[in-house]
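# Turn this into a structure:
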Amino acid sequence: MPDGIETAAGDRTRAMSAALAVTGGVSVVLAWLEFLLIRQQCAVGLWVIAVAVVAVWLVSSDAGKPAAVGLSLGAVAVVTQLAWLVTGFHALWVLCLAAAVALGFFMLASAWAGRSVGSSGRAGTRRAAAAVTAGFAAASAVVVSALVLTTAASPAPLIRSLHALGQSNSFEPGAPTATAVVDGAGRTSDVEYGSALPNSFLDIYIADNDASIRRPTYVTVHGGGWIVGDKADGAPSTDSDGASWAGPMLDAGYNVVSLNYAFAPQYRFPTQTIQLGQAMQFLEANADEYGLDMSRVVLAGTSAGGHIVGNYAIVQTNPDYARALGVEPTMDRHALKAVVFESAALDVGRAGAPKSPSPSNGFFFDIAARSYLDTTDTALLAQANVVDNATIDFPPSFISDGNTGTFPDQAAELSAKLDRVGVANRLNLYSKNEARLDHGFMAVSSQWTDDYNRLKIEFLRDVV
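You can find the predicted model right below:
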């Protein structure tokens, strides 16, 4: 028999088998990449179409295989991918990923089925080893593909699995309520501010450990994509290598409150806005005990926390919006003196598209956003957009962000919107010529964090 011809499952050249295997592997990998590379979905999608077309041509040329199955999978991959790119309809995206993965496995199975099957001597040993390796690779690819498709359809199973391993929703505090002196400030930790929702606990830092002096109140809401994070992140402690958000504010004459909130996807927008309102009511009711001046309040939020405080501020200052959202205001709008935005996700629909692309950040932000609210609901996305819903009554705002893998474009858009409606604000961005600053750079000790804190405190001095 001439070299290069195999007899299993019909005559086929080694080149054809290799082409089937390579095309199948590329199809599967491209489906994974389209899932992971949120910003490059269009480009990767076009490659998926191109590979599917090649696969259809190869399958139609391979008479020894059940061509109808491959042709059908290829057609579905092409049609659904084109429909997804044109419409952006989420179900089509999931379907095109599934079709590309199924097509890839079909091609790989076809290539494997057409191999020659010698079974004696060293050749047999080599083929047995190859079969074990191929089986392991195939099993791994199946597991990864199942995870990709499941998470593409809904991130909830993945997030709940992560919660089972660490931070999660709980009605029990991480530790009993306790008091201590930390870096000269009095700290009361794990105070329960509500009982209706999980993670309703906060820490209070009292400047100079003196609650007899009523000081303005700086309330901060942590980041973590609405799915992880803790009120103690970046808090002052003797063993902390990160920058303390509390330290500069305590030194500037504020008492500081940091709070936890319920995690998505079990609790979704606007639950966290409602929960922040519960915390504010608790602080108002207990202001005397902690020396809190609740007539002078600053709300600060990092990343996901920035969206929560921004949305809460809109509820307090825009009655029409509050009614439409179905959330009651819980504080005097005149007591809310300012809002501080730190790398805030202001437009949740664009969370997966940070500037100066970071594939890992884009992927995490997209998963987090889909956990927080239904990103396929354009009406809900519009309702959750802090920039679009801010009005002339929005509080003065200090808006800052990094320049790599984060949202400086959204920060600039909010500043421009506030300028147009006449709200005092300061936009604090740094160019890449000065430094490469990541998402949430304020949590890392550096000269840029020191400068950020200085400018923030200067701004607040004029408005609080």
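# C-alpha only now, for contacts and for neighbours.
Noted.
# What lies in contact with the helix or strand hosting Ser371?
For Ser371, the host element (DSSP states H and E) is helix 359-372. Helix 359-372 is touched from outside by 36-39, 154-156, 225-227, 264-265, 267-269, 348-349, 351-354, 375, 405-406, with contacts defined as Cα atoms under 8 Å, 6 or more residues apart in numbering.
# in this protein, which spans are strands?
Using DSSP state E, the strands of the chain run over 5-6, 12-13, 178-182, 185-192, 201-206, 215-221, 255-259, 292-302, 336-342, 397-401, 425-429.
# quick one more, to check against the first:
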Amino acid sequence: MKINKNFIKIILISIFTTIIIVAGIAIFFQISPWPDSILIRHTFNENGRRVSEEIEPFLPSEIGSLYDLEYIENDKDALLDVHFPDSISTTGQMLPTIVWIHGGAWVSGSKEIVANYCKMLAGKGFTVVAIDYSVAPEYTYPTPVIQGNKALDYLNKNCADLHIDPCSIIIAGDSGGAQIAAQLANIISEPSYAAKFDIKAAVKREQLLAVLLFGGAYDLNDMKLADLESSDNGFLRTVLWAYTGSKNFNDDPELISASVSDYVTDTFPPAFISVGNGNPLASQSYIFARKLAGLNVKVDTLFFSNNYKPLLSHEYQFDYKTADGKMAFGKSVAFLSSIVKNHRD
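Now for the predicted structure:
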């Protein structure tokens, strides 16, 4: 049987081209955080949207909202939404205000994904603000921290129009957003920490009542020293590379300031801290809570023993259809209500 030489040539060229493409993709994964970051973003955003949709049956019926308010001029990422009880929409009433910073491992997430949870909180008598910020790898640290401070500045200056009590601010966040929230709280609480970012805190310490933190990372040095070849820490390696912009993030001096646990003092605001027992970074919350308690900062926690069942994963608090999700929500609201009451008294 005579084989067509042109056919063989085409086959060989196809094989060679495939090898080149596969090798190129493999090299790209090694020299850039982009491929893995985009995969993580897609997965996290899809899961976040699904969980958000599952909250819809529990939403309070009358919530007013203002959408896509620009807190930094000409910055497409710097938008925020404001949610509040609809009964105050036509009044000038101002409520204690929760500023929620969404999570997503610094590479994903959005204010839309946390919108339903924010509306749930608004139904308990709060004004709740969900902010968007620039994510990695398009933008690197400390961009979200700077944007967060500017969001607080915008809210402080426009409080009368947004039903915000400027003397009753609570900063909240989940996952990477909890880490950013803790940094912002410390920038407000400790001038020497704010100086590391060459910024002035947008609000005064007496305006900040508390923080609400779910599943955050507060000591990035501890994360960097971990075995980065494990499956969980392979993920951490990608997001830290993306967030710092440096593959050698272990040697990045700027990232030192992101380990907020090293900089907190007794001026840090009262904190509610929770994490699921199935979260690979659970120890970060345990250690941070102990650090704050050792400084005589008021700390309420919702932690679970290692043998608690079901095992509670990262972002367990958003799963409101479960008893544990409902408990986290209830304890969060009880903590904040107590803080607000004590402030008013």
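# so what does the longest helix seen in the second structure touch, helix or strand wise?
In the second structure, taking DSSP state H as the definition, the longest helix is helix 5-31. Judged by 3 or more Cα pairs under 8 Å, 6 or more residues apart in numbering; DSSP states H and E, the packing partners of helix 5-31 of the second structure are helix 34-55.
# can you give me the angle the helix it packs on makes with helix 231-244?
Interaxial angle, helix 34-55 of the second structure versus helix 231-244 (axes from the mean of the first three to the mean of the last three Cα atoms, to 10 degrees): 100 degrees.
# Give me the angle between helix 34-55 of the second structure and helix 5-31.
Going by the same axes, to 10 degrees, helix 34-55 of the second structure makes 70 degrees with helix 5-31.
# check contacts around whichever residue in the first structure pairs up with Arg205 of the second structure.
Applying TM-score structural alignment, one finds that Arg205 of the second structure aligns to Arg333 in the first structure. Contacts for Arg333 of the first structure were tallied using Cα under 8 Å, 6+ apart; they are 316-317.
# Relative to Leu325 of the first structure, how far out is Arg333 of the first structure?
For Arg333 of the first structure, the distance to Leu325 of the first structure equals 17 Å [Cα to Cα, to the nearest Å].
# what's the answer for Asp288 of the first structure, then?
32 Å.
# Ala18 of the first structure too?
According to Cα to Cα, Ala18 of the first structure stands 57 Å off from Leu325 of the first structure.
# do the same with Ala99 of the first structure
Ala99 of the first structure sits 38 Å away from Leu325 of the first structure, going by Cα to Cα.
# Looking at these two now, which is surrounded by more residues?
Using other Cα atoms under 10 Å, the more surrounded residue of Ala99 of the first structure and Leu325 is Ala99, with 26 against 14.
# how about the more buried one, what does it touch?
Contacts for Ala99 of the first structure (Cα under 8 Å, 6+ apart) come out as 73-74, 76-77.
# can you count the residues close to the equivalent of Ile204 of the first structure over in the second structure?
Superposed on the second structure with TM-score structural alignment, Ile204 of the first structure falls opposite Val82. Residues near Val82 of the second structure, counting by other Cα under 10 Å, number 26.
# Equivalent analysis for Gln81 of the first structure, please.
26.
# separation between it and Gly362 of the first structure?
From Gln81 of the first structure across to Gly362 of the first structure, the span is 21 Å (Cα to Cα).
# who touches the match of Ile204 of the first structure in this structure?
Taking Cα under 8 Å, 6+ apart, we find Val82 of the second structure in contact with 65-67, 127-130, 162.
# how far away is the nearest residue to Gln93 of the second structure once chain neighbours are set aside from Ala226 of the second structure?
Nearest non-adjacent residue to Gln93 of the second structure, counting by Cα to Cα, 6 or more residues apart in numbering: His163, 5.8 Å away. As judged by Cα to Cα, His163 of the second structure and Ala226 of the second structure stand 44 Å apart.
# Counting neighbours, go ahead and name the busier of those two.
When neighbours are counted by other Cα under 10 Å, His163 comes out ahead of the other of His163 of the second structure and Ala226, with 25 against 12.
# Who are the contact partners of the equivalent of that one over in the first structure?
The alignment partner of His163 of the second structure in the first structure, by TM-score structural alignment, is Gly291. Residues in contact with Gly291 of the first structure (Cα under 8 Å, 6+ apart) are 206, 210-215, 255.
# So which of those residues is the closest to Tyr452 of the first structure?
Taking Cα to Cα as the measure, Tyr452 of the first structure lies nearest Asn255 of the contacts of Gly291 of the first structure, at 19.1 Å.
# contacting residues for the closest one?
204-207, 215-218, 249, 291-292.
# Next, work out how far apart Asp366 of the first structure and Trp226 of the first structure are.
Distance from Asp366 of the first structure to Trp226 of the first structure, counting by Cα to Cα: 11 Å.
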